[in-house]
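K.L.:
The sequence and its predicted three-dimensional model are supplied below.
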Amino acid sequence: MIRSMYSGISGMRVNQVKLDVIGNNIANSGTTGFKTQRVRFQDMISQNMGSASGPSRNLGGVNPRQVGLGVQLAGIDTVVSQGNMQPTARNLDVAVDGNGYFMVARGETTFVDGIRIYDTADPKDFQLPTDTKGLDIMFTRDGSFTLDHQGNLLNSDGLRVLGYSLIGSTDAKDKPEDVDAESMPVGGTGELNFVDADSKKLHASGDLRTLKIPETIKVTTAGGTEDKRITSFSIEKNGVIKATLEGGSKAVIGQIAMASFKNPAGLEKMGGNLLKSSPNSGNAIIRAGVIPKSENPDDLNPSNEAGYGDMLQGVLEMSNVDLAEQFTEMIVATRSFQANGKSISTGDEILQDIINLKR
């Protein structure tokens, strides 16, 4: 009799957790990029009332006789399916149509060299190094970005968005043969930019940096160097930020970085639409920057662009919470909670009858 009461307690406990998770899912049904969670149960250890025995000459086999001792939490899983896309017509809103994650960071950003994610001697190594230059790097699906007065690209909480500076040489002797003079890199606000550049011909560094969208960039022309104001910009599907300058010329400012994981369901939620890697999510695999495509198979040409998805400008990914499913699960959890409570009250009534036998 006592066993049934304790089983009822365990059932009420896990169903309370399930209701907590359902309530959180419903509360975040409008949260950008939120991934719903589900609760799984498993039975607890059973008490053996009789062991199993095999068939003998005179008798057949006997199954084990066991009494279960309740239920316990098996896991709380994150469902990482794609959420619906919501157009916003805002040029700083970006959604990921695929499996990738944006990278944002907190910390000192005055470093010069950036965070090297791969060595040209080993093009398959696209993971974050141990030394992240003091930056606390996190991941998110929330692409509702903003700018500060310095032009830094930020998330809603002021964390800086990481990406690449597109680099090249202003020296004519380093000019690639397949890039015409109008596509040569030019300096701008401490970084090298490409004017009127074909994205297939861009060189990108393997260094993660915080991204900026400045008001002006320096453009080197035949007549000298001059500052040109950025009138607008667009974000390509591969994350390349392409600015339109006064006069109609184009300049590539940088590229937004993306990360993916072997097991994205293993990421830990940190609040604020932020995630961090865990021992079971695996290390972040970083998408390399845009690089030139070589026709020579012997040329080192590291690239891992596949499997991250496309960036969609002017769109936000909504929560993947299905309210109909959540309310149905809420009814099931509520009834299960009530049933377990009834088993406790029924056990109490029987115990009361046993106590009354003495009277």
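P.N.:
Yes, it's here.
K.L.:
rest of the way, CA atoms for contacts and neighbours
P.N.:
OK.
K.L.:
What is the burial count for L357?
P.N.:
7 (other CA atoms under 10 Å).
K.L.:
What residues does it make contact with?
P.N.:
By CA atoms under 8 Å, 6 or more residues apart in numbering, L357 lies in contact with nothing.
K.L.:
Next one for the comparison:
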Amino acid sequence: MMRSLYSGVSGLRVHQTKMDVIGNNIANVNTIGFKSSKVNFSDIFYQTTQSATGPNGETGAAGQNAMQIGLGSTVASIKASITQHGGAQRTDDPYDIMISGDSFFIVNSGGTNYFTKAGAFDIDGAGTLCTPSGAKVMGWQVDPKDEKRILAGTVSELNIMSPENQYSKPEATTAARIFGNIDSQDPQVASTGSGKNVTVEFFDSLGHTYKANYNIKQSSATDTNKYTVTLTDITDDKGKSIFATYNETTKKYEAKTGVSATFGTGSGTVAVDPDTGKVTLTGATSSLEFNGVTGKFESVGGTAGNKTVTLKATTSPDPFKNVVIDFSTITMFSESGSSSLESAKGDLNNLGAGKKVGNMNGISIDTSGKIYGKYDNGDSRLLGQIAVASFANPAGLEAIGDNMFAQTLNSGEFDGIGHDVSRGGGKFTTGVLEMSNVDLSQEFTDMITTQRGFQANSRIITTSDSLLEELVNLKR
């Protein structure tokens, strides 16, 4: 009877433990990345009252099985369902990421690497990708020798919003084009007219915007197929000429020293009106020729078949690059006496357009975990890559709270480097979170059977107590 009492007590204990696990599962039914656990029981110990004997051929006695009395149950294991995925919840937050596959995010807290399935990330005050509990998301950095390549080495924190990542470097314009149509009957482009003005915008190597102003008109009244392209001025983004400066001492405008411009083979000569500051640039010219029969472009710069002319502005210091201007798409067709000319940065393949300084206006993360900064100058820059870790026995990881796991002797070791999530077919999905994998229907079913098991074991104790009571009453 005493054995049944202790067996009942052990049964109560293990069922209470199972109920504790079920309660924790249900409490975390809406915890992102949570992995449910289940409890397995085992019998614990047996008292052998008679050992087994084999058949005896000499006496003819048959064999007998052992007689054993069990002494209760114990918890054999509490196993987390690590590899079972939870449902996907759409959030549309670019920093929310779900892993498809068996790998884990690597996060660092207090100098120690931990692992998680919860991809609800954010940016801290230092611009580092982190978890809500303050652990830093780990990954790989950009190769300093090649900004378009990731250097897969020992994982480190992803400081994607660092000051140096807030801006995208500018690039000087090296190519531009003037396109449209010149009508030879347009009085504006006649040799006696004012000429057709065209503005070519370009960037210097610091990202500042400038405009080169051109005037196009016929070279002579007798040959309407040939035109002269004249550089008249270069102005900054405020509309001020780079060739003129105001002298505070004399209160007059004057030509700025060390500034010059060359267009084609002609180097411009600058004259500045001292009172108005108006710039007159002469000598920076090039010829433009069309086919008088077809109206198609033939050459620019006086060389047959030549399509481009180079603009070079020089200052001290000199942030300008040579800008090769393409005229090959200009035509000379009739348009009822009017001409239409435009310009664009970049060549016909849109190369060499340059760009201004870019301010970050967005972040994107692709399916392989590569993080790109988006800038308002149209640039896209690689900032790093989220690395992941995999384990031979993920169920051997130890849950430490805050949706994090730690490696153990039975989980396998993290090598400090990790791997690309796409290895083995995994991927990242942004704007989505992996929810808890708790199955409420299963948990409620387990709760019922656990309650009945607890109830049955309590009956063992009360029944054994009744037997003891009857035994004590025998003395009366």
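P.N.:
Right, received. Where do you want to start? The shown structure was predicted, so the numbers you read here are calculated from the model rather than taken from an experiment.
K.L.:
quick check: the helix ranked longest in structure 2 aligns to which part of structure 1?
P.N.:
Determined from DSSP state H, the single longest helix within structure 2 is helix 440-473. Aligning helix 440-473 of structure 2 against structure 1 (TM-score structural alignment) gives residues 323-356.
K.L.:
What's the average distance for that stretch when superposed on structure 2?
P.N.:
Compared with structure 2 after the fit, stretch 323-356 of structure 1 shows a mean deviation of 0.5 Å (mean CA distance after the TM-score superposition for structure 1).
K.L.:
List the buried residues in that stretch.
P.N.:
Using 16 or more other CA atoms under 10 Å as the test for burial, stretch 323-356 of structure 1 gives 326, 329-330, 333-334, 336-338, 340-341, 343-344, 347-348.
K.L.:
Please identify which of the residues you listed is nearest to T216 of structure 1.
P.N.:
Top of the list for closeness to T216 of structure 1, among these and by CA to CA, is Q326 at 49.4 Å.
K.L.:
Isn't the closest one up against I26?
P.N.:
Yes - taking contacts as CA atoms under 8 Å, Q326 of structure 1 lies within contact range of I26: 7.1 Å.
K.L.:
Name the residues contacting each of those two.
P.N.:
By CA under 8 Å, 6+ apart, no residue touches both Q326 of structure 1 and I26.
K.L.:
Going along the chain, name the strands of the stretch 101-250 of structure 1.
P.N.:
Ranges of strands within the stretch 101-250 of structure 1 are 101-106, 115-116, 136-140, 146-147, 153-154, 160-164, 185-188, 191-195, 207-210, 216-221, 224-235, 240-245, 250-256, based on DSSP state E, counting those that start in this stretch.
K.L.:
Looking at the ones you listed, spot the one closest to S277 of structure 1.
P.N.:
From those, taking CA to CA, the stretch that ends up closest is strand 136-140, at 7.9 Å.
K.L.:
Find me the equivalent region of the closest one in structure 2.
P.N.:
In the comparison with structure 2, strand 136-140 of structure 1 aligns to the range 112-116 (TM-score structural alignment).
K.L.:
with structure 1 superposed, average distance for that stretch?
P.N.:
Stretch 112-116 of structure 2: mean distance to aligned residues in structure 1 after superposition is 1.1 Å, counting by mean CA distance after the TM-score superposition for structure 1.
K.L.:
Now F263 of structure 2. Nearest residue, chain neighbours left out?
P.N.:
L311 (4.6 Å; CA to CA, 6 or more residues apart in numbering).
K.L.:
Off-centre distance for the one helix or strand the one you found maps to?
P.N.:
Secondary structure assignment for L311 of structure 2, by DSSP states H and E: strand 308-314. Chain-centre distance of strand 308-314 of structure 2: 39 Å, with CA atoms, centre = their mean, to the nearest Å.
K.L.:
and the helix or strand following it, what other elements does it pack with?
P.N.:
Per DSSP H and E, the first helix or strand lying C-terminal to strand 308-314 of structure 2 is strand 323-326. Applying 3 or more CA pairs under 8 Å, 6 or more residues apart in numbering; DSSP states H and E, one finds that strand 323-326 of structure 2 contacts strand 175-181, strand 308-314.
K.L.:
Give me the angle between the last one and strand 175-181.
P.N.:
For strand 308-314 of structure 2 and strand 175-181, the angle between their directions (axes from the mean of the first three to the mean of the last three CA atoms, to 10 degrees) works out to 130 degrees.
K.L.:
start and end residues in structure 1 for strand 308-314 of structure 2, please.
P.N.:
Across structure 1, nothing matches strand 308-314 of structure 2 (TM-score structural alignment).
K.L.:
coming back round to it: of all the helices and strands packed on strand 323-326 of structure 2, which one is nearest G33 of structure 2?
P.N.:
When those are compared by CA to CA, strand 175-181 sits nearest G33 of structure 2, at 51.8 Å.
K.L.:
Mind checking what helix or strand follows the closest one in sequence?
P.N.:
Using DSSP H and E, the helix or strand that follows strand 175-181 of structure 2 towards the C-terminus is strand 196-203.
K.L.:
Strand 175-181 and that following strand, what's the angle between them?
P.N.:
On the basis of the same axes, to 10 degrees, strand 196-203 of structure 2 is oriented at 160 degrees to strand 175-181.
K.L.:
Find out how far strand 196-203 of structure 2 is from the centre of the chain, if you would.
P.N.:
Worked out by CA atoms, centre = their mean, strand 196-203 of structure 2 lies 37 Å from the chain centre.
K.L.:
Same question for stretch 68-84 of structure 1.
P.N.:
19 Å.
K.L.:
By how much does whichever helix or strand Q47 of structure 2 is part of deviate from structure 1 on average?
P.N.:
Q47 of structure 2 belongs to strand 46-50 when elements are defined using DSSP H and E. Comparison of strand 46-50 of structure 2 with structure 1 after fitting gives an average deviation of 0.7 Å (mean CA distance after the TM-score superposition for structure 1).
K.L.:
Could you identify the residue of structure 1 that aligns with Y210 of structure 2?
P.N.:
In structure 1, no residue is equivalent to Y210 of structure 2 according to TM-score structural alignment.
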